[in-house]
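Engineer: only geometry, no sequence info:
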């Protein structure tokens, strides 16, 4: 059977509570996966795995990590037991070495919720191998974009490549007890600007993140926006898959790059 080319994705993974209360994002992720050929494997860059240099999970079956506190007990009982793929991990490491991108194997890292929360809605059977890769904290936006370009070749092997972060992410502004509260202008205008630039293939305007409108209000730290730069590198043709807000200012956008 001929392998099909899959897109690159940016997914706003949101609160861990979305595993129990999917809001709008859960059904959107389900629709997205149902409209794609089933991946042979999935690669996810996680905003919750920052490292000094790029790391690739080589674990055979990583543990499900509940990397949060103070949530209902039912959330801690959730497992996402998808296997890893040491063989694919070695292929990724070789690909990176060919491109002079330093990277290290990590066989002990558990799977954080930026990986398993969206995949729980997309592929609940957990029957597809999943490789988690880290977010190098010192990498520039352009370096992450280039990393996405290097990894894009894997899409041709029917491998789904995902950057998992959040289009807006300022936890201090969230209305935790009201998931449907109104969205502040600084959040809506920020994501509108980013989408507009991506729709017009102005990647440089997005990679120049320091000059994005309301950047400090939306991203007091950059780790949840940075996976977008990686996803952008995986494909040139942008499409908006989903747009919503949760708890006021938490953007739940999903972007596709072909």
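Structural biologist: Good, I have the coordinates. Keep in mind it's a predicted model, so treat the numbers as computed, not measured.

Engineer: C-alpha from now on. contacts and neighbour counts both.
Structural biologist: OK.

Engineer: may I see the buried residues of the helix or strand containing residue 196?
Structural biologist: Element membership of residue 196, judged by DSSP states H and E, is helix 185-199. Using 16 or more other CA atoms under 10 Å as the test for burial, helix 185-199 gives 186-188, 190-191, 194-195, 198.

Engineer: tell me where the stretch 151-258 of the chain has helices.
Structural biologist: 185-199, 203-207, 215-218, 226-232 (DSSP state H, counting those that start in this stretch).

Engineer: what about versus this one:
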């Protein structure tokens, strides 16, 4: 049975860079068993009702501006799977999760930056999923939990976002390797709680974690919450393992967590 993952997608520039993190993701894709399909919750697709994609072939969305032209030439022509989309719908119906089917939206950079590094050939069906920042962490976790059976069918579940992601304090011009202490403290608190699967504390991260207001700002928690969807998919095992952690621009986290 495949584990589920939380994978940071970083800044869009990551898609055309060669560094420690991109090399790690490429190696991860080579070492994992090839999944039957990928279900990916992206921080860049927010909705008040859970969205499930039903796409024949995705267009590539460039949901950013002011970056080098090379980024806008990238195409990731992943296909969908009506069969897996139907399975997800059936699981949501069984678990009482409200959802809507989307037949138009392409893959945003929260999805294709990660997928392109893991599986550059775009030869694995993808089901793109939205996240709902207005739900409680427990509700987000339970949505992931409702899909846990997919892992038994060799379907890979990924939450794509970032554990520390605050664009108001990121130092894009400063990439010399120094990490802000507050960002490291938040991420280490998160690690200690994830290692013990301490859901009580994790669901109250915004009041318990050090510097939570900086790491996960009140104006936007969408990059942090995909971790709960990924965790929920591994509720049966309740085990987490930090595979990689690094930082860019002072405090932008690149972390990969494996669950289950």
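Structural biologist: Structure received. Just so we're clear, the structure is a prediction, and the values are computed from it rather than from any experiment.

Engineer: before we move on, back to that, so the helix holding residue 196 of the first structure matches what in the second structure?
Structural biologist: Counting by TM-score structural alignment, helix 185-199 of the first structure pairs with residues 181-195 of the second structure.

Engineer: check the mean deviation of that stretch from the first structure.
Structural biologist: Following superposition, stretch 181-195 of the second structure is found to deviate from the first structure by 0.5 Å on average (mean CA distance after the TM-score superposition for the first structure).

Engineer: could you find the closest non-adjacent residue to the aligned residue in the second structure for residue 115 of the first structure?
Structural biologist: Under the alignment by TM-score structural alignment, residue 115 of the first structure pairs with residue 111 in the second structure. Closest residue to residue 111 of the second structure apart from its sequence neighbours, by CA to CA, 6 or more residues apart in numbering: residue 42 at 5.9 Å.

Engineer: that neighbour: helix or strand, and which one exactly?
Structural biologist: Counting by DSSP H and E, the element that carries residue 42 of the second structure is strand 37-46.

Engineer: what span of the first structure is that strand aligned with?
Structural biologist: Mapped onto the first structure using TM-score structural alignment, strand 37-46 of the second structure covers residues 41-50.

Engineer: who touches the matching stretch?
Structural biologist: 112-115, 128-137, 158-165, 223-224, 226-227 (CA atoms under 8 Å, 6 or more residues apart in numbering).

Engineer: doesn't residue 160 make contact with the match of residue 115 of the first structure?
Structural biologist: Yes. The criterion here is CA atoms under 8 Å, and residue 111 of the second structure meets it with residue 160 at 6.8 Å.

Engineer: joint contacts of those two?
Structural biologist: Joint contacts of residue 111 of the second structure and residue 160 (CA under 8 Å, 6+ apart) are 9, 40-42.

Engineer: ok, now which ones touch the most centrally placed residue in the second structure?
Structural biologist: Geometric centre of the second structure, nearest residue: residue 160, 1.3 Å, by CA atoms, centre = their mean. Applying CA under 8 Å, 6+ apart, we find residue 160 of the second structure in contact with 6-9, 40-43, 110-111, 114, 223, 226-227.

Engineer: at 10 Å what do you get?
Structural biologist: Remark: with contacts taken as CA atoms under 10 Å, 6 or more residues apart in numbering, residue 160 of the second structure is in contact with 5-10, 40-44, 109-115, 222-227, 229-230, 256.

Engineer: how about it, what's its partner in the first structure?
Structural biologist: Counting by TM-score structural alignment, residue 160 of the second structure lines up with residue 164 in the first structure.

Engineer: residue 247 of the second structure too?
Structural biologist: Correspondence of residue 247 of the second structure to the first structure, assessed by TM-score structural alignment: residue 245.

Engineer: assess the claim that that match and residue 178 are in contact.
Structural biologist: No. Contact criterion CA atoms under 10 Å: residue 245 of the first structure and residue 178 do not qualify, at 11.6 Å.

Engineer: more crowded one of these two?
Structural biologist: Neighbours per residue (other CA atoms under 10 Å) separate residue 245 of the first structure from residue 178, with residue 245 holding more: 23 against 11.

Engineer: which residues sit in contact with the closest residue to that one other than its chain neighbours?
Structural biologist: Among residues not flanking residue 245 of the first structure along the chain, residue 251 sits closest, at 4.5 Å (CA to CA, 6+ apart). By CA under 10 Å, 6+ apart, the residues touching residue 251 of the first structure are 12-14, 166-170, 183, 187-188, 190-191, 218, 243-245.

Engineer: what do you get for residue 153 of the first structure?
Structural biologist: 5, 95, 159, 234-235.

Engineer: among those residues, who's most crowded?
Structural biologist: Counting neighbours by other CA under 10 Å, residue 234 leads the contacts of residue 153 of the first structure with 28 neighbours.

Engineer: residue in the second structure paired with that one?
Structural biologist: In the second structure, residue 234 of the first structure lines up with residue 233, judged by TM-score structural alignment.

Engineer: cool, and residue 127 of the first structure?
Structural biologist: Mapped onto the second structure by TM-score structural alignment, residue 127 of the first structure lines up with residue 123.

Engineer: okay, now its match: neighbour count?
Structural biologist: Counted with other CA under 10 Å, residue 123 of the second structure comes out at 13.

Engineer: quick one: contacts for it?
Structural biologist: 36-37, 76-79.

Engineer: and if you look at residue 194 of the first structure?
Structural biologist: Residue 194 of the first structure neighbours (CA under 10 Å, 6+ apart): 167, 202-203, 205-207, 209, 212-213.

Engineer: trace residue 15 of the second structure over to the first structure, please.
Structural biologist: Using TM-score structural alignment, residue 15 of the second structure pairs with residue 19 in the first structure.

Engineer: from residue 209 of the first structure, how far out is the residue nearest to that match when sequence neighbours are not counted?
Structural biologist: In this structure, residue 19 of the first structure finds its nearest non-sequential neighbour in residue 117, 5.9 Å apart by CA to CA, 6+ apart. As judged by CA to CA, to the nearest Å, residue 117 of the first structure and residue 209 of the first structure stand 26 Å apart.

Engineer: higher neighbour count, these two?
Structural biologist: Applying other CA under 10 Å to residue 117 of the first structure and residue 209 shows that residue 117 carries more neighbours, namely 25 against 16.

Engineer: so the more buried one makes contact with residue 13?
Structural biologist: Yes. If you go by CA under 10 Å, residue 117 of the first structure and residue 13 touch, sitting 6.8 Å apart.
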